[in-house]
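[1] Following is a predicted model, sequence given first.
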Amino acid sequence: MSRFNVAPRAVMMVVCMWKVASCMRFDLESGHSKCITEDIKMNAMTVGKYSLINPNEGYPMPDDYKLTVKVNSPQGHNYHHSDHVESGNFAFTAAESGDYSTCFYVSDLRPPRTMVIDFDWRTGFAAKDWSSVAKKGNIEAMEVELKKLLDKIASIHEEMFYLREREEEMQKLNRSTNSKMGTFSFLSLLICLSVAGLQFWHLKSFFERKKLL
């Protein structure tokens, strides 16, 4: 493969990965909780939408079908908290980089029940509502696509810098660990030599007292 084809393919792979959003449906038994984490970089926009699935389609939702939802930052700051709701949404701009967690909790019921939850979590480029952008600006379809591509390129550029920063942090950590391991090895060797010297001195003194030397 020619080296000139590698970069475009890598960019396309990143673009395809960037389009993926955390859309999911999962089961949660009453009395239990489930947390979902997402690695979000600083200043990235994120939006989420969640709802309980009605087990009896065509009928009202049961009164005891309620959720408690919390969204916390890596440092434990709360960005969203809803108690005993059937559905909800959240949106914020990340003030710090790291793993953000969305935790769902269902109260203990008797008899126990399993509830189905729909959850859509989007960050960065995927969090933008381009339909509203086109509507507000009265922009033609081609212009919207161009704006999408420009925003996507900017997002990839920011992601590259973010990954580079994470790599530098890991390199610093590796260098620090190697330095500590080298110091520890040197001290271990010094201690071993000191113990061996003390043993030799003790044995020599013992044999001299016994007049064996």
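    All right, it came through fine.

[2] alpha carbons only for contacts and neighbour counts from here, please
    Fine.

[3] Just give me the neighbour total for residue 73.
    Other residues near residue 73 come to 20 when the count uses other C-alpha atoms under 10 Å.

[4] ok, it touching residue 100?
    Yes - counting by C-alpha atoms under 8 Å, residue 100 is a contact partner of residue 73 at 4.7 Å.

[5] count of neighbours near residue 164?
    12.

[6] Wait, a helix at it?
    Yes - assigned with DSSP: H, G, I helix; E, B strand; the rest coil, residue 164 falls within a helix.

[7] which other helices and strands contact the lengthiest strand in the chain?
    For the chain, the strand with the greatest residue count under DSSP state E is strand 114-123. In this structure, strand 114-123 makes packing contacts with strand 22-29, strand 45-52, judged by 3 or more C-alpha pairs under 8 Å, 6 or more residues apart in numbering; DSSP states H and E.

[8] which other helices and strands contact the last one?
    In terms of contact count using 3+ C-alpha pairs under 8 Å, 6+ apart, strand 45-52 is assigned the packing partners strand 87-93, strand 114-123.

[9] Can you tell me which of those is nearest to residue 38?
    Ranking those by proximity to residue 38 (C-alpha to C-alpha) places strand 114-123 first, at 8.8 Å.

[10] now the closest one against strand 22-29, angle please.
    Here the directions of strand 114-123 and strand 22-29 differ by 160 degrees (axes from the mean of the first three to the mean of the last three C-alpha atoms, to 10 degrees).

[11] Pull out the buried residues from stretch 147-166.
    For stretch 147-166, the buried set under the neighbour-count rule, 16 or more other C-alpha atoms under 10 Å, comprises 147, 152, 155-156, 159.

[12] what's the answer for stretch 134-143, then?
    residue 134.

[13] want to compare, so here's the second one:
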Amino acid sequence: MAVRGKLVLVCILGVLICSCNLFMVSEAVWLNLPASGTKCVSEEIHNNVVVLVDYVVVSDNHSHIPSISVKVTSPYGNNLHLKENVTHGQFAFTTHEAGNYLACFWVDGHVQGSGDVSVNIDWKTGIAAKDWDSVARKEKIEGVELELRKLEGAVEAIHENLLYLKSREEELRSVSEVTNTRVALFSFMSLGVCIAVSALQVWHLKRYFQKKKLI
């Protein structure tokens, strides 16, 4: 019975670790930048989330790698990262505004006309952006204990996402209720105006016919 219990515990831990790894997958994006113009990637992120992004220009011609410019803005338009004339780089920040974060890439002016430029972007958020090697060294943990810490972080991230979705749902419900109230008031006002105009038209026609002695 003890052996069977240990096997069940190991299986449960294996499932939990696999689930944790699913939540820790980072998002890799390939962009083909035209010689002129800008391409952007964006993600809707809630408040107080760590974001870590690595980007690198990939070129078949290793003797000449074209340079690009990068600009990252917050939902309110604040500049979080701006680099020009680079072939690779990294930026990291903690979100202070909930909304759509935008990262735009374009080819530098002096290399335009050389065709499309490929850029690889490794976008990590939340627990995927956390340096677990440093955590393991600092807290002197490894193996299953480290995986359990990752799982704990994944559960916290899921809980925060659920709270964010709940708050967004409440905001949308509030906006919907306000909109419905305004539509109802506008409908009553429109009905009142129509009734008033109709009554005024009847009164005007009645006076007109009385003056003409038609009634």
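    Nice, thanks for sending it over. Quick caveat, the model's predicted, so the values are computed rather than measured.

[14] on that earlier part again, which of the buried residues of stretch 147-166 of structure 1 sits closest to residue 56 of structure 1?
    Of all the buried residues of stretch 147-166 of structure 1, residue 56 of structure 1 sits closest to residue 152, with 40.9 Å by C-alpha to C-alpha.

[15] Wait, a helix at that closest one?
    Yes - checked against three-state DSSP, residue 152 of structure 1 lies within a helix.

[16] Quick check: the gap between it and residue 165 of structure 1.
    Computed with C-alpha to C-alpha, to the nearest Å, the distance linking residue 152 of structure 1 and residue 165 of structure 1 is 20 Å.

[17] do the same with residue 194 of structure 1
    Between residue 194 of structure 1 and residue 165 of structure 1 the distance, using C-alpha to C-alpha, works out to 43 Å.

[18] Tell me which of the helices and strands packed on strand 45-52 of structure 1 is the most buried.
    Counting by mean count of other C-alpha atoms under 10 Å, strand 114-123 has the highest mean neighbour count of these, with a mean of 19.

[19] what stretch of structure 2 lies opposite that strand in the alignment?
    Alignment of strand 114-123 of structure 1 against structure 2: residues 116-125, by TM-score structural alignment.

[20] Next up, the contacts around residue 37 of structure 1.
    Contacts here follow C-alpha atoms under 8 Å, 6 or more residues apart in numbering; on that basis residue 37 of structure 1 touches 99-102.

[21] Could you rerun that using 10 Å?
    When contacts are counted by C-alpha atoms under 10 Å, 6 or more residues apart in numbering, residue 37 of structure 1 touches 71-74, 98-103.

[22] So which bits of the strand or helix carrying residue 99 of structure 1 are buried?
    Secondary-structure assignment from DSSP states H and E places residue 99 of structure 1 in strand 98-105. Of the residues in strand 98-105 of structure 1, those buried by neighbour count under the rule 16+ other C-alpha under 10 Å are 98, 100-105.

[23] Would you reformat the residues you listed as a markdown table and include distance to residue 42 of structure 1?
    A markdown table is the format used below for the buried residues of strand 98-105 of structure 1 (distance: C-alpha to C-alpha, whole Å):
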| residue | distance to residue 42 of structure 1 |
| --- | --- |
| 98 | 8 |
| 100 | 11 |
| 101 | 15 |
| 102 | 17 |
| 103 | 21 |
| 104 | 24 |
| 105 | 27 |
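
[24] Can you tell me which of those is nearest residue 117 of structure 1?
    The shortest distance between residue 117 of structure 1 and any of the buried residues of strand 98-105 of structure 1, using C-alpha to C-alpha, involves residue 104 and amounts to 9.2 Å.

[25] isn't the closest one right next to residue 72, touching?
    No - counting by C-alpha atoms under 10 Å, residue 104 of structure 1 sits too far from residue 72 to count as a contact (11.7 Å).

[26] list the contacts for the residue nearest the centre of structure 2?
    Computing the C-alpha centroid of structure 2 and ranking residues by C-alpha atoms, centre = their mean puts residue 44 first, at 0.9 Å. With contacts taken as C-alpha under 10 Å, 6+ apart, residue 44 of structure 2 has the following neighbours: 75, 98-102.

[27] three-state assignment of it?
    Per three-state DSSP, the local secondary structure of residue 44 of structure 2 is strand.

[28] counterpart of it in structure 1?
    Under the pairing rule here (TM-score structural alignment), the equivalent of residue 44 of structure 2 within structure 1 is residue 39.

[29] Residue 15 of structure 2 too?
    Using TM-score structural alignment, residue 15 of structure 2 pairs with nothing in structure 1.

[30] Please identify the residue in structure 1 that aligns with residue 35 of structure 2.
    Structural correspondence for residue 35 of structure 2 with respect to structure 1 (TM-score structural alignment): residue 30.

[31] er, residue 194 of structure 2 actually
    Using TM-score structural alignment, residue 194 of structure 2 lines up with residue 192 in structure 1.

[32] Please tell me I have it right and residue 124 of structure 2 contacts residue 54.
    Yes - because the distance of 8.6 Å satisfies C-alpha under 10 Å, residue 124 of structure 2 is recorded as touching residue 54.

[33] any residues in contact with both of those two?
    Common neighbours of residue 124 of structure 2 and residue 54, using C-alpha under 10 Å, 6+ apart, are 28, 92.

[34] that older thread, how far apart are the longest strand of structure 1 and its match in structure 2?
    Average distance, strand 114-123 of structure 1 versus aligned residues of structure 2 after superposition (mean C-alpha distance after the TM-score superposition for structure 1): 0.5 Å.
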